[in-house]
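>>> following is a predicted model, sequence given first.
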Amino acid sequence: MSIVLTAGDVLEPKAFTVTRADLVAYADASGDHNPIHQDEEVARSVGLPGVIAHGMYTLALVGRAVADWTDGAEVVDLGAKFTSPVVVPAEGGAEVVVAGTVKSIADGMATLALEVTCEGQKVLGMPKAVVKHAGA
């Protein structure tokens, strides 16, 4: 990693558009073929507002943002709580925005405090990442 982070740095938000085609591809890759991720009728029948993105797909977008911000640094911890679904419309897509701040640098690690939203609503609770830091 060649990027040096400093505690307090605000990281440029990354936006990702999630489409129904992305959900199909993720289901094929992950083996998670739960119909709430592809079938509007099934999703609504279980009380959801529509087809939703896989939680792990949403977390994978966080991983992409972290990799971009840190020039591919080794991620040693990545986690969040799944708090609200990302509803993906049949046409177009849902925009997931990942924002972050460098919370701390210690013991050769950078801890990133993150915010993950869709349409202004937080979709992941307490998301964070810890990466090996170049400045250590």
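Yep, that arrived.

>>> going by C-alpha atoms from here, please, whenever you check contacts or count neighbours.
Noted.

>>> thought Gly72 was touching Ile3, still the case?
No: counting by Cα atoms under 8 Å, Ile3 stays clear of Gly72, with 9.4 Å between them.

>>> want to compare, so here's the second one:
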Amino acid sequence: MLNAADLRVGQEFSAVVVEDLTRTQLVMYAGASGDYNPLHTDEVYATRVAGYRTVFAHGMLTMGMAGRMLTDLVGVDALLAFGGRFRSQVWPGDTLTVTATVTEADTEGGTAELDVVVRNATGEPVFTGYARTRCATS
């Protein structure tokens, strides 16, 4: 758990959550989530029918990886809210880095607000969002 007194607005926490995302990981996520949309697993459908360059990751896979970074940072029980917006596709081969930036630290209330950004290897944001976490106050 983070300590609110140790946090500063603008402070960043960052972690690589996947290196070289594989098609196998996309298929595994489809099976785990029950989301079998062929855009994520069927190369012929994604390219010839839908017109994409290849299959791409489920948005919720990207958000789930960001959520895992946050729970690793603050603890499962301390994460109070998490949400965001999908900005761009995540492709096989992508490496994703999550950065959580402190936007507010309430030392009296014991909470912190974070901006969350997931970027691919070229620095393009693929997910942007927010998180609120409980913090220790001593």
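Done, it's in. Only a predicted model underlies this, so the values are computations on that prediction, with no experimental measurement involved.

>>> does Ala60 of structure 1 sit in a helix, a strand or a coil?
In three-state terms, and counting by DSSP: H, G, I helix; E, B strand; the rest coil, Ala60 of structure 1 is helix.

>>> when you align them, which residue in structure 2 goes with it?
Aligned against structure 2 by TM-score structural alignment, Ala60 of structure 1 finds its counterpart in Gly64.

>>> please apply the same query to Val24 of structure 1.
Using TM-score structural alignment to pair residues, one finds that Val24 of structure 1 aligns to Val27 in structure 2.

>>> for structure 2, what spans make up the strands?
Read by DSSP state E, structure 2 holds these strands, from start to end of the chain: 12-18, 79-86, 96-106, 111-119, 125-134.

>>> for stretch 21-37 of structure 1, measure first residue to last.
Across its full length, stretch 21-37 of structure 1 reaches 11 Å between end residues, using Cα to Cα, to the nearest Å.

>>> residue nearest the centroid of structure 1?
Note on structure 1: the residue nearest the mean C-alpha position is Val62, at 3.0 Å, using Cα atoms, centre = their mean.

>>> surely that residue and Val98 touch.
Yes: Val62 of structure 1 is within contact range of Val98, at 6.3 Å (criterion: Cα under 8 Å).

>>> show me what Ala81 of structure 2 lines up with in structure 1.
Matched across to structure 1, Ala81 of structure 2 falls on Asp77, judged by TM-score structural alignment.

>>> equivalent analysis for Val90 of structure 2, please.
With TM-score structural alignment as the criterion, the equivalent of Val90 of structure 2 in structure 1 is Val86.

>>> can you get me a residue count around that match?
With neighbours defined by other Cα atoms under 10 Å, the count for Val86 of structure 1 comes to 25.

>>> next: Val49 of structure 2.
By the other Cα under 10 Å criterion, the neighbourhood of Val49 of structure 2 contains 10 residues.

>>> got it, and Pro92 of structure 2?
A count of nearby residues for Pro92 of structure 2, using other Cα under 10 Å, gives 19.

>>> then the one 4 residues further on?
When neighbours are counted by other Cα under 10 Å, Leu96 of structure 2 registers 26.
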